[in-house]
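Trainee: give me a 3D structure for the following:
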Amino acid sequence: MKIEAFQPQHASSALKTLDIELRALEALRAALQMPDLARAVEQAIQILSATPGRVIVTGMGKSGHIARKIAATMRSTGTSALYLHPGEASHGDMGVITQDDVVLAITWSGETTELGDILHYCRNFGVKLIVATARADSTAGRAADICLTMPSVREACPNELAPTSSTTLQLVLGDALAVALIEARGFTSSDFHAFHPGGNLGARLCTIQDLMGTGESVPRVGRDASLTSATIEMSRKRYGCTAVVDEDDRLVGAFTDGDLRRCIAVHDLKDNIGLHMSPSPVTVTGDTLATDALRVMNENAVSVLFVVDGDRLSGIVHMHDIVKAGVA
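Mentor: All right, here's what the predicted structure looks like:
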């Protein structure tokens, strides 16, 4: 395959596009600092966060693609949302909208013909309508209960026709709404994990409670145990160590393969484990993120962590368990 010579004008064109869209974002930022749009966004967040139903996000063409993404972002961050295609809505899917829902319509011109039936439906059935548009005086803008008026900006397309800067603003405004809803709802990383159980993101958000060994799989001996019994317990389990607990199952120490090697040649295997254990083992709690537990392991140069609930032993986790889960 013939490779064309480097054409610096292409990179210049790309930079020009970035400059135009950056100016558009600066215009949106400036608009958000003005009372009209700031007040409208505040009202929109209050309605979206308080709705007992769902956020129905709709739009046509390129705005429709942005609407799909906004709905997906809201869903993944705790706001029940779905995308409704305006054409399908006019042919039977309007029934997905209930009076408990809020409709968020994305339309740059505000004159998108295909949105007409949804606008009428919202007015006739008392469904709250939020419209994001560059024209507050448009058909959609006038129909809205809340109009999020974006600044008119230049498209990056050399013909100033293809949606480029405009869709960037729509996307960023959608992200701003979604993030504000995260804060309004108090959405946590644990909540986020519930919506993202798979893949690398899910692995990063899992907690030690999801990975740790519990019950009979946890190596443990009483503090009156001998070196021999502790060695047998370590051999029976797969962690290369054993917890040392008191009569109330409180963690009082740990005995590792390294401890055994250091004392086996010079001490009697009938010695009490308390003479040779490490009295302050590194611990985490069950709600510790796996990523944080891995950091603790690296900082303390250990491959195993005991998991405690208060001062009671509740589990054990090996570095291999964390790596196997896809965290590292």
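Trainee: make it CA atoms for all contacts and neighbour counts henceforth
Mentor: Fine.
Trainee: A strand includes residue 104, no?
Mentor: Yes. Assessed with DSSP: H, G, I helix; E, B strand; the rest coil, residue 104 lies in a strand.
Trainee: just confirm it contacts residue 127, I think it does.
Mentor: No. Using C-alpha atoms under 8 Å as the test, residue 104 is too far from residue 127 to be in contact (10.6 Å).
Trainee: if you count what's nearby, which of the two comes out ahead?
Mentor: residue 104 (28 against 20; other C-alpha atoms under 10 Å).
Trainee: how about the helices in this protein?
Mentor: For the chain, the helices defined by DSSP state H occupy 8-32, 35-50, 62-76, 86-89, 116-125, 139-143, 165-185, 189-195, 199-205, 208-211, 227-236, 257-264, 290-300, 319-324.
Trainee: how about those in JSON lines, adding mean neighbour count?
Mentor: Formatted as JSON lines, these follow (neighbours: other C-alpha atoms under 10 Å):
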{"stretch": "helix 8-32", "mean neighbour count": "15"}
{"stretch": "helix 35-50", "mean neighbour count": "17"}
{"stretch": "helix 62-76", "mean neighbour count": "21"}
{"stretch": "helix 86-89", "mean neighbour count": "18"}
{"stretch": "helix 116-125", "mean neighbour count": "16"}
{"stretch": "helix 139-143", "mean neighbour count": "21"}
{"stretch": "helix 165-185", "mean neighbour count": "19"}
{"stretch": "helix 189-195", "mean neighbour count": "15"}
{"stretch": "helix 199-205", "mean neighbour count": "17"}
{"stretch": "helix 208-211", "mean neighbour count": "19"}
{"stretch": "helix 227-236", "mean neighbour count": "19"}
{"stretch": "helix 257-264", "mean neighbour count": "13"}
{"stretch": "helix 290-300", "mean neighbour count": "17"}
{"stretch": "helix 319-324", "mean neighbour count": "16"}
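Trainee: please provide the structure for the following sequence as well, for comparison with the first:
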Amino acid sequence: MTLPMKTPSQIDTLESARRILDIEAEGLKALSESIDVSFDKAISLISKMKSRKNGRLILSGIGKSGHIATKIAATMASTGTPSFFVHPNEASHGDLGMITEEDIVLLLSNSGENSELSDIIAYTRRFNITLIAMTSNPNSALAKHSDLALLIPKAKEACSIGMAPTTSTTMMLALGDALAVTLLEMMGLTKEDFSQFHPGGKLGQKLKKVEDLMLPVGELPCVSPTMTMDEVIVVMAEKNIGSAIITAEDKTVLGIITDGDLKRFMGPDFLTLTAENVMSTNPKSIKPDALAAEGLDIMMNHFKTPITSLIVTEEGKLCGLLRIQQCLQAGIA
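Mentor: Down below sits the predicted model:
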């Protein structure tokens, strides 16, 4: 059936958007105010499961609740809680075997009366698998058969006919985020730990470390402080990096010679000068285990004009060189 579509001139689209967002915001406020001891109990159950090292948090739901369950499972997995989604229909045709007695099942259903969930509910009861419900109906079959019910408040749906799952699914998604992030905070997860779950994509790129992108020492134009500039220029040309790093015999960084230094000292006796006469001392450096994004920020924003490379050191000893080109190619920006 095709219904006549109103044109933007027949409806105040901005007012409609604000009204919808206000309705959903009211739902989230009600959810925040309704959080009680059941949330603590859910966190405790999931934490104990994780401590056993062999359990997973299984998410399931049908329809829009199923889409939200999929997102919550993905968020859990990416923040350190082993988790995956099982479709109720597939569960009824063999995928129940993916759920073990060590797992916890989190079922999502606004009404709590979806017949498609009955097989999963029965399976958890038969094998004594912990079942957590997320529903707005405390008297539903799902809530009554669960070990713990996370109740979302009954709230007005944002659509004009009050039937399309909007506010209710927003609250489910937010409650799932609250569970995932609380569990993350309990773990004390760092950015570096987080990057282990996100090796690809933009997030994984931004969490790459300096040591992942830096040029190794063997590829760098390293010179001694007593080397004359005619020799230094040859080394710089061979390595084609645009700078030379002056190091002691033990690889302690003494200084750096850049194109700018060459221009400042250019003169009749330039080629007879030594590297220590020309070098800039105390060059800015970064540690190899720092985030590459931090190195890019230093190169782009900590000088009057951006620099193209950053020395990598550990306790003053040369480890490598981070180049802005590598950062940009890796999608760090």
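Trainee: sorry, back to before: nearest to residue 279 of structure 1, out of the helices of structure 1?
Mentor: Across the helices of structure 1, residue 279 of structure 1 has its closest neighbour in helix 257-264 (11.9 Å, C-alpha to C-alpha).
Trainee: look up the closest residue to residue 73 of structure 1, ignoring the ones flanking it.
Mentor: Closest residue to residue 73 of structure 1 apart from its sequence neighbours, by C-alpha to C-alpha, 6 or more residues apart in numbering: residue 178 at 6.8 Å.
Trainee: how about the one you found, what's its partner in structure 2?
Mentor: Matched to structure 2 by TM-score structural alignment, residue 178 of structure 1 sits across from residue 180.
Trainee: so what's that match up against?
Mentor: Residue 180 of structure 2 is in contact with 72, 75-76, 79, 81, counting by C-alpha atoms under 8 Å, 6 or more residues apart in numbering.
Trainee: residue 324 of structure 2: which of these is nearest?
Mentor: Residue 324 of structure 2 has its nearest neighbour among those in residue 79, at 29.8 Å by C-alpha to C-alpha.
Trainee: who are the contact partners of the closest one?
Mentor: The contact partners of residue 79 of structure 2, by C-alpha under 8 Å, 6+ apart, come to 180-181, 184, 189, 194, 197.
Trainee: now render those residues as a markdown table, adding distance to residue 314 of structure 2.
Mentor: A markdown table is the format used below for the contacts of residue 79 of structure 2 (distance: C-alpha to C-alpha, whole Å):
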| residue | distance to residue 314 of structure 2 |
| --- | --- |
| 180 | 36 |
| 181 | 34 |
| 184 | 30 |
| 189 | 25 |
| 194 | 24 |
| 197 | 27 |
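Trainee: closest to residue 270 of structure 1 out of the helices of structure 1?
Mentor: Each of the helices of structure 1 has some distance to residue 270 of structure 1 by C-alpha to C-alpha; the shortest is helix 227-236, at 5.8 Å.
Trainee: just checking, what packs against the closest one?
Mentor: Secondary-structure packing of helix 227-236 of structure 1 (3 or more C-alpha pairs under 8 Å, 6 or more residues apart in numbering; DSSP states H and E): strand 220-222, strand 241-245.
Trainee: what's near enough to touch the residue nearest the centre of structure 2?
Mentor: Residue closest to the average C-alpha location in structure 2 (C-alpha atoms, centre = their mean): residue 203, at 5.3 Å. Counting by C-alpha under 8 Å, 6+ apart, residue 203 of structure 2 makes contact with residue 195.
Trainee: so the alignment partner in structure 1 of it versus residue 321 of structure 1, what's the distance?
Mentor: In structure 1, residue 203 of structure 2 lines up with residue 201, judged by TM-score structural alignment. Separation of residue 201 of structure 1 from residue 321 of structure 1 (C-alpha to C-alpha, to the nearest Å): 17 Å.
Trainee: for residue 153 of structure 1, same thing?
Mentor: Counting by C-alpha to C-alpha, the gap from residue 153 of structure 1 to residue 321 of structure 1 is 52 Å.
Trainee: ok, and the closest non-adjacent residue to residue 170 of structure 1?
Mentor: Leaving aside its chain neighbours, residue 170 of structure 1 sits nearest to residue 66 (6.9 Å; criterion: C-alpha to C-alpha, 6+ apart).
Trainee: can you tell me how far the closest residue in space to residue 49 of structure 2 that isn't next to it in sequence sits from residue 244 of structure 2?
Mentor: Here the nearest residue to residue 49 of structure 2 in space, its sequence neighbours aside, is residue 55; by C-alpha to C-alpha, 6+ apart that works out to 5.6 Å. Noted for residue 55 of structure 2: a distance of 54 Å to residue 244 of structure 2, by C-alpha to C-alpha.
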